[in-house]
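My questions concern the predicted model and sequence given below.
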Amino acid sequence: MKYNYSFLKLTLLFFLVASSFLAHAQTIKGKVTDAETREPMVGTTVVLKETGKSQYVRLDGYFTFKNLKPGEYNLEFRFVSYKTRQVQVKVADAQITTLNVVMEPVTNQLNSVSVVDNGSSNDKRSRTIEKNSNQLVNVVSARNIELSPDITVANVMQRVSGVTIERSNSGEGRYPIIRGMDKRYINTLVNGIKISSPDNKSRFIPLDLFPAELLERLEVSKTLLPSMEGDAIGGTINLVMKDAPSKTLLQVNAAAGYNAIFAGRNFEQFDHSSISKAAPSEVNGNSYAAVPTDFPNRNLHFSNKTNPINTNFGFTFGDRFFKDKKLGFIISTSYQDNFTGNNSTYYLPAAQPNVNNVPNFTDLEARTYSTESRRIGVNNKFDYKFNNKNKISLVNVFVRLDDYQTRKISDTIALNSLIDALSRSKWQYQTIYNSSLQGIHQLSDGLKFDWSLDYSQANNHTPDQAEFSHEYQIVASTGSTDKLQSMSRIWSHNGDVDYSAYFNLTDNFKLLNRKFELKFGGMERNKTRTSYYNSYSLTPTVVGAVYTNIDNASFTFKNTGASLFSPDGNNYTFIENVGAGYAQGKWELTDKLEALGGLRIEYTKQNYDTQLSNSVPASSGIINYTDFLPSGVLNYKIKENEDIKLSYYKALARPAFAELIPDGQPGEVYKEQGNPLTLNHTTADNIDLRYELFPKNADEILIGAFYKKIHNPIEYALLNPNDPRLAQNTGGTSAILAPVNNASATNYGFEAVFTKYFGPFGVVANYTYTKSQTTTSKYYVYRSDAGIITVRSQDETTPLQGQSDHIGNLALIYKNQKLGVNVQGAFVYTGQRIAFVNPAYGLDYWQAPTEQLDFSIEKTVGKHFSIYGKANNLTNTPYVLELHQSYNNYLAAPGGRPLALQTDANKVITVQKDNFKTSYLFGMRYKF
């Protein structure tokens, strides 16, 4: 997107000149910060004693008193759990007096008992941010994160109202769902800057990459402003990393734990030291014909590990240097090595159901997963204050997650007497690196300019995913043998590289004798996404070869072509440029009513190129579109601590990268393929209404309602291989699973948040009701009047994928300052939701409701030490998938066989059940 830089310069000059006239003489202004964290002390009460006037410190940390007479003034600064400060200042004619006020936490002596802040001020600051924010936001403080049972950002997310999490097959939280809006409708920021995605197909960020202890706070915005990026229909997640402190800060954390699932079985591991990160074709060139010796089998050697121990370490150090403490820095690191397991029973569906869409299953699979997750996180920040008006910062964040997973499957083919045993080793490592150079400049009394230059890189690698199988009879008989079957080896990797620039100009003045804030700015991002995929399929050298062990197994290729790299649409380069500009105004209409509104314009240009033949339509392509995204907020202040906010905003969601590529990778049941010819991006109109009450300290009551009208939502449908919507017609009879646009969808509901402390006891509760619906064209198998089995299209109206009608959180808290004890029991309820949208009518896979109980405890020992414990999934809640069809009807249909797991024969068919058991962690912290 091209900007008119001459116009921009003239506009900037205009505001500079205008601000000089608007600046008032005899002005006292200043910034209030926390002595320990250097965070702005938002919400601090500032009283000008001579006039009796008072105001609250704004979100940027500043306060301003204007139109004062020359003379001496006394200011008082008050904030709960902080020392009250008195500052005297002289104001001369035509002078702007600037202050820098630092607030210190209070430590009182009462009857020889030391009473220190236990985190309530941390919570209070979170409430103040929520109260003063223009958008609807929920904030989780660092202290609450520390005291929670969670060690990753993904699991912390489930404590936020209206948020559920999608778990990986190891049982760990991975992706958030906000108010029933799937992960495709959410964006993720680090310190307010959008980061690259390592996901192999999509844009969303796996939040299990981020150790929770790196955060200063977690912000979840459920509405947008013109100044915010517009691709967040569901909401925005902002990970605010730890900031440079005002004085020396040292924190050390060490913990060890255990997962109870390994009390009943061993952890199965494999040798990953010999895995080649590059495929044979990458090492030797695309024309190279691979040979069986290119595939060593060491990563298919499995061994048992007894009672594996989880280990976690964390380290944070920060300080300030030089005269006036102008240079500050912090480095925070985290290392986690956790072992998780999953015992699963799964019924593999057939590619097509029986008549009347009665489900049909091909295999009963008993699966065991053993996953070792090594997580590394590093956050470091340097900031330099030239003076009270100019500051620059350099922030670097790096996270990496290595998953080493062994999967063992035993299945009965067509539910008969033959067993297929499959063994798979998978090493997946994902990284995100983000570097931001940022500046804040107070150009005049009311005029501020801030900017950011950013580099972000994300990578995902799955080198040499290896799987082999052998087949034997359930009951061995004379002459029966264990036969070697097939082997597959897959290399895949993808990467995102982003270069971004942001700028914002904010001017504060009076319009019709009322406060007015004018803000405008822009953003440009250049993204390059690359994807590589190469698979090799091998077969036994001798047909019907007897299997004894993997070392004695001999494989070859079915044909010469199978040994060659075959370029296809899964190997592509995707370039995306997004340019945005906005104008935003905030006007104090009355003493109680404030209005904010504006317009954001985002221009998207996409250019992709695949390794498909030019004869394939859309093998390469260019896509352009422009979105006008208005938004507005009315904030009516009933009292100082009570208000009502009404918000409207328009937002968008861009399709996933793989959804715009005319090819795809094979799935467990269907081949997947993108749809570049007809797939459009999604937009939505959003309305929110919320009542907010902040009685005192960390207490709060939030009650709100929301409504979303979604245009062109993307769902998946099963298409005929020759469907004109598919750029690459595969021929044959195998159906293709592809993304399509539904006409529209709606999503509405309400949520309530309640936080109340009764002395040392506290209750934190939230509840969200959500209802959504969308209509999708699916296929239905039936028998015609002529007795011929055929297929027709049939519309089905369902909730959006991932949407639960009911979500609830309840935490009971005990904080005893005298004993130095903090205890928390946290309960999470997630109602049923669609986990997988099936292209067949009536056969969506529903996740059954879950109830999970977690627990944490902390005890201080001396001045600097504390010990703690965490326990997750005390209820041993399984992950269960169901079909909303009668099991009895399935049994009565032709081919129906008795199935295990069934508990409600008249209502549902249970098709999957995963058990994860309880995990425990015990550790010690040191803080100085």
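Structure received.

alpha carbons only for contacts and neighbour counts from here, please
OK.

Around residue 307, count how many other residues there are.
17 (other Cα atoms under 10 Å).

now swap in residue 721 and tell me
18.

what about it, which SS state?
coil (DSSP: H, G, I helix; E, B strand; the rest coil).

Was I right to think it contacts residue 673?
No - using Cα atoms under 8 Å, residue 721 is not in contact with residue 673; the gap is 10.1 Å.

Find the residues that touch each one of the two.
residue 736 (Cα atoms under 8 Å, 6 or more residues apart in numbering).

for the lengthiest helix in the chain, the distance to its chain's centre please.
As assigned by DSSP state H, the longest helix anywhere in the chain is helix 5-22. Helix 5-22 sits 39 Å away from the centroid of its parent chain (Cα atoms, centre = their mean, to the nearest Å).

Please apply the same query to stretch 329-339.
Distance, centroid of stretch 329-339 to centroid of chain: 19 Å (Cα atoms, centre = their mean).

With stretch 630-638 instead?
Once both centres are worked out by Cα atoms, centre = their mean, stretch 630-638 turns out to sit 27 Å from its chain's centre.

Can you mark which positions in that stretch are buried?
Applying a neighbour-count criterion of 16 or more other Cα atoms under 10 Å, one finds 630, 631, 632, 633, 634, 635, 636, 637 buried in stretch 630-638.

likewise stretch 131-151?
131-132, 134-151.

Inside helices: which ones of those?
Judged by DSSP H, the buried residues of stretch 131-151 include 131, 132, 142, 143, 144, 145, 146, 147 as members of helices.

surely the third one meets residue 215?
Yes - under the criterion of Cα under 8 Å, residue 142 lies in contact with residue 215, with a separation of 6.2 Å.

tell me, how many neighbours does the closest residue to residue 855 other than its chain neighbours end up with?
Distances taken as Cα to Cα, 6 or more residues apart in numbering put residue 825 closest to residue 855, at 4.5 Å, once the chain neighbours are dropped. Residue 825: 18 surrounding residues under other Cα under 10 Å.

any idea which element residue 825 lies in?
Per DSSP states H and E, residue 825 falls inside strand 821-830.

put this beside the first:
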Amino acid sequence: MYKTLLLSIVLFFSYILVSAQSIKGTIIDENGEALIGASVVIEGTTNGAIVGLNGSYGIKGVENGATVTLKASFIGFLTQTKEVSINKETIVHFTLLPNHKELDEVVVMAARELDTDASARATEQHAAMVLNVVSANTIELSPDLNVADVMQRISGVSLEQSNAGVGSYAIVRGMPKRYSYTLVNGVKIPSPDNKNRFVPLDMFPSELLDRIEVTKALTPSMEGDAVGGAMNLIMKNANDDFSFKINASTGMSTLFMEGSGQDFLTYDQSQTNRVAPHHRAVPGYEASFRDFTTDNLVISKKTNPIDFNIGTSISNRFFDGKLGVVVAGNLQKLHRGSDTHFYNIGFADIVNNVMSLNTYQHRQYSSEMTRGGVHNKIDYFFNPKNSISLYNALIFEREDQVRETERFRLWDGEYNPETNSGTASLITRIRTTEQQIYNSTLQGKHDLLPFWNLDWSAVYSIASRKRPDQMVFTRNASYVNGVPKQVRVEDFGGQYRQWEENDDRDYTAYLNNTFDLQRFGALKLGGLYRDKARTNSYIRYNFKPQNDETKVDEDWRYDEVTWTLTNPKGGQTNPLNYDAHEKILAYYGEYKLTPSKRTELVGGVRVEHTDQGYELRNPRYGEEPSANQTYVDYLPSLHFRYMINEKSNLRASYFRSVIRPGFFEIIPYEIGAEISDSEFTERGNPDLERTITDNFDLRYEVFAGVRDNLFIGAFYKNIMDPIENGIMVDDRGNTFVQPGNYGSAINYGLEVDATKYFRNFGVKANYTYTHSSITTSKIMYQREDPEDSSSDIVPLQVDQTRPLQGQAKHIGNVSLLYKDQKNGFDIQLANVFTGKRIEQLMVYYEKDYWQKAMWQMDFSVEKHFDMGLTIFVKARNILDTHRILFIEEASTENQSKYPAQGNVGDNLVVRDDRYGRNFQIGLKYKL
């Protein structure tokens, strides 16, 4: 009986499988972008399907041998029908065209839209070099509000975080941030950073972009000063039709929510004097305390501070498509910070290199960040052979930060961690940091002859950074059970106010000529000239209190103290008051050859002439008032692409690149440990030389679908004269930190990047393994006579081999996506893993600060309604991941009792930052 029943079931399902077949296929637009949510139905029936995330659809239950008519439709596109005969599994693809009337006369053909995933995959597939692209569509659905957060989703990229938990700088393929550069619309922009060339990417709101391109192998036509990668931010372009978008959101950080245990502290930044007293008066002016206001240094508390983000863009084309105009802007106000446990280390056993915890600091950061930008692009097509465009952008950021510190001495039993009692210093730091980047670019493209195309750019850029009236206020306190009982103002230093200001100004001209040599390939000739000028000002005023009384159960306010100014000229002769220049003349020849239909070669040589120098405004006795260095670099490159088939490539690349020292590094400055916030004095190095690197890449690429991809790549970098901070000892026995060139270093690794969509589900994942090695000098102490235990202990310079700063052996991303077109839902769960890495280089042998491996999880969800309205929620750091720094030394039983330390034998923690979770909820409207 059971056998008969089983046979009947098998025969029944066999009949169903034979008689009922399926129809599968894709629906895309003319640019190859999946039309997610498009519908296809069998005419005369209700049997149909909706296109999923991978651009595909599937209709089941179709009778085998039948002839049916399929109708594909999507809002804004022409409906398309196809008659098909069903034979087993039938594949039917649709390409829908926009539903607009054809003009009688069209002069300008629409270009491929840059903000789509299909366009991003097409660019990666057909590029001459190794490239990763993130489209605006992907950015919009992510939990990210700025470019830096988007960058960490790209294979091989991790971020360096600020004290407020904001990722600012990209580390590409384990190379420190100095080894990459940033472009806007293909044009390099200067950095507002006071010490370095790299650009803080968190300044750029992500919604101003059409896409991000990260080039990991340079061609001769690209500027040659990148080893990790060149990050090109492609800003929004004018659409072919009228477009209007607006979004607004609000949110908050759980770190400062009522009941969280940490108050958000703020001050009246508008009362700050923008320039130092000596700048407000005649040269040589000697200031007095009456020149300083204290109204800007009164701290107040803000309960449940609210974040907001608002952005809009509008674009259109006029005069039969000849004139395109786009304007976009964004404004964000965010409240970020951290609750930080911080330790200064010293030696417990100096001869055996065993460390102690000397001080414990409980720091609480409150940062009110106002950032945003506005950009505008106007382009005009005179005719199919000539066009011109003008691009202007202003990106800005202001951070108003209060840092409150309780610093306890840990020696001689002065601190009891169980009761939080002991002798402490209370240190308040108030500082405003203002950064902005302005860029104006005029560009033209011309077809001079059938075989000769020319494009040019004239660029003006300026980046600036100001820190007006940064204040440090120090008091001494006696703590009992976590409460300061007796407080007096510190009168032996630790009281100062300083003004910092710097700007980088660039004038740049680009010229590129492309010659189509038909079957002989293509030749590209061009170059650039850049005139960069930097100015830097540093003024610091030191104060001494006249108040010597002690307050009981109450802290001092800065404006309650009577102050005496001890250096009325503000240290105007400090070498950090300087002017610097850099002039670069570069030219190149690039040749593209296609020996066969499947093979492509792009190679050539770039030559860069550099003239770099500085001049001190007020040189002191014995200082060189100015210095200059010039050099020429020849940078060859070769890129090979073999097209295995229409969906896969094999690539191999080689290029040489140059990394120039930063202006700050070659100035003969000296900054004391109390200013640099480190344990040693810092000095500049006028003899610092550039770094030369040979770079090799190999990558296998598969573009399996409209939006799917698989990349497997390997890279190797040989770095000559890398620039790193090392330890030096001068003739007088003083130990200091100084940038230097350290022989050679290597960096190699493996990258895997994959994207796969399954109808309503999608997975985006990447993993990068990196290994690097460099040898630099460190300090180790030993007896002058190792056989005599009573001989003096002396410092020795010894070599230590370690990874490059910021390089993690393992980094990766996994994003899970879900789209329910019927109910209008988009959901993304994004995960970022950053492995153990050196966060901060230390002067002692084998005592660098390592960052513990981190896993950060972010989430976003969108609900779409008719008429272009969307509600969204973005949540970042939902696991409340801490950033933990440690030295590789086992903690003792006594050390393990201190805050944020682990168990006995665990690595010794030197810093623990908790940033809290951040949430945003908002609306978007698109017309």
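That came through fine. Bear in mind the structure is a predicted one, so any value in this text is a computation, not a measurement.

The strand holding residue 825 of structure 1 vs structure 2, average offset?
When structure 2 is superposed, strand 821-830 of structure 1 averages 0.6 Å from its matched positions, counting by mean Cα distance after the TM-score superposition for structure 1.

about what we covered before: out of the ones in helices among the buried residues of stretch 131-151 of structure 1, which comes closest to residue 488 of structure 1?
Nearest to residue 488 of structure 1, judged by Cα to Cα, of those is residue 145 at 42.4 Å.

For that closest one, give me its contacts.
Neighbouring residues of residue 145 of structure 1 by Cα under 8 Å, 6+ apart: 156, 212, 213.

What separation do you get for the counterpart of it in structure 2 and residue 783 of structure 2?
In structure 2, the residue paired with residue 145 of structure 1 according to TM-score structural alignment is residue 139. Look at residue 139 of structure 2 and residue 783 of structure 2: by Cα to Cα, to the nearest Å, they are 58 Å apart.

cool, residue 122 of structure 2 as well?
Counting by Cα to Cα, the gap from residue 122 of structure 2 to residue 783 of structure 2 is 65 Å.

about what we covered before: the strand holding residue 825 of structure 1 corresponds to what range in structure 2?
Residue span in structure 2 matched to strand 821-830 of structure 1, by TM-score structural alignment: 825-834.

do the same with stretch 364-373 of structure 1
Under TM-score structural alignment, the match for stretch 364-373 of structure 1 is residues 360-369.

which other residues reach that stretch?
The contact list for stretch 360-369 of structure 2, computed with Cα under 8 Å, 6+ apart, reads 163-164, 262, 264-266, 332-344, 397-410.

just checking, which of these belong to strands?
Among those, the members falling in strands (DSSP state E) are 264-266, 332-344, 397-409.

what's near enough to touch the spatially most central residue of structure 1?
With distances taken as Cα atoms, centre = their mean, residue 207 lies nearest the centre of structure 1, 4.4 Å away. By Cα under 8 Å, 6+ apart, residue 207 of structure 1 lies in contact with 152, 153, 154, 173, 174, 175, 176.

which non-adjacent residue is nearest it?
Residue 207 of structure 1's closest residue in space is residue 154 (Cα to Cα, 6+ apart), at 4.7 Å.

Grab the nearest non-local neighbour of residue 705 of structure 1.
Nearest non-adjacent residue to residue 705 of structure 1, counting by Cα to Cα, 6+ apart: residue 750, 4.0 Å away.

post-alignment, the helix or strand that contains the one you found versus structure 2, mean distance?
Element membership for residue 750 of structure 1 (DSSP H and E) is strand 744-758. When structure 2 is superposed, strand 744-758 of structure 1 averages 0.4 Å from its matched positions, counting by mean Cα distance after the TM-score superposition for structure 1.

What residues of that strand count as buried?
Buried residues in strand 744-758 of structure 1, counted by 16+ other Cα under 10 Å: 744-757.

now the angle from the following helix or strand past it to strand 744-758?
Downstream of strand 744-758 of structure 1, the first helix or strand assigned by DSSP H and E is strand 761-783. On the basis of axes from the mean of the first three to the mean of the last three Cα atoms, to 10 degrees, strand 761-783 of structure 1 is oriented at 160 degrees to strand 744-758.

Can you point out the buried residues in strand 761-783 of structure 1?
Quick answer for strand 761-783 of structure 1 (16+ other Cα under 10 Å): 762-782.

helices or strands next to it in the packing?
Packing partners of strand 761-783 of structure 1 (3 or more Cα pairs under 8 Å, 6 or more residues apart in numbering; DSSP states H and E): strand 714-719, strand 744-758, strand 789-798, strand 806-816.

Repeat the analysis, applying 6 Å as the threshold.
strand 744-758, strand 789-798, strand 806-816 (3 or more Cα pairs under 6 Å, 6 or more residues apart in numbering; DSSP states H and E).

any chance of those strands in TSV, with distance to residue 549 of structure 1 too?
Formatted as TSV, those follow (distance: least, Cα to Cα, whole Å):
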stretch	distance to residue 549 of structure 1
strand 744-758	53
strand 789-798	44
strand 806-816	48
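
of all those strands, which lies closest to residue 109 of structure 1?
The minimum distance between residue 109 of structure 1 and these falls on strand 806-816, with 16.3 Å, by Cα to Cα.

could you list every residue that touches the residue nearest to residue 207 of structure 1?
In this structure, residue 154 of structure 1 makes contact with 173, 174, 207, 208, judged by Cα atoms under 6 Å, 6 or more residues apart in numbering.

Identify the residue nearest the aligned residue in structure 1 for residue 268 of structure 2 in space, chain neighbours excluded?
Counting by TM-score structural alignment, residue 268 of structure 2 corresponds to residue 271 in structure 1. Spatial nearest neighbour of residue 271 of structure 1, excluding adjacent residues (Cα to Cα, 6+ apart): residue 299 at 5.0 Å.
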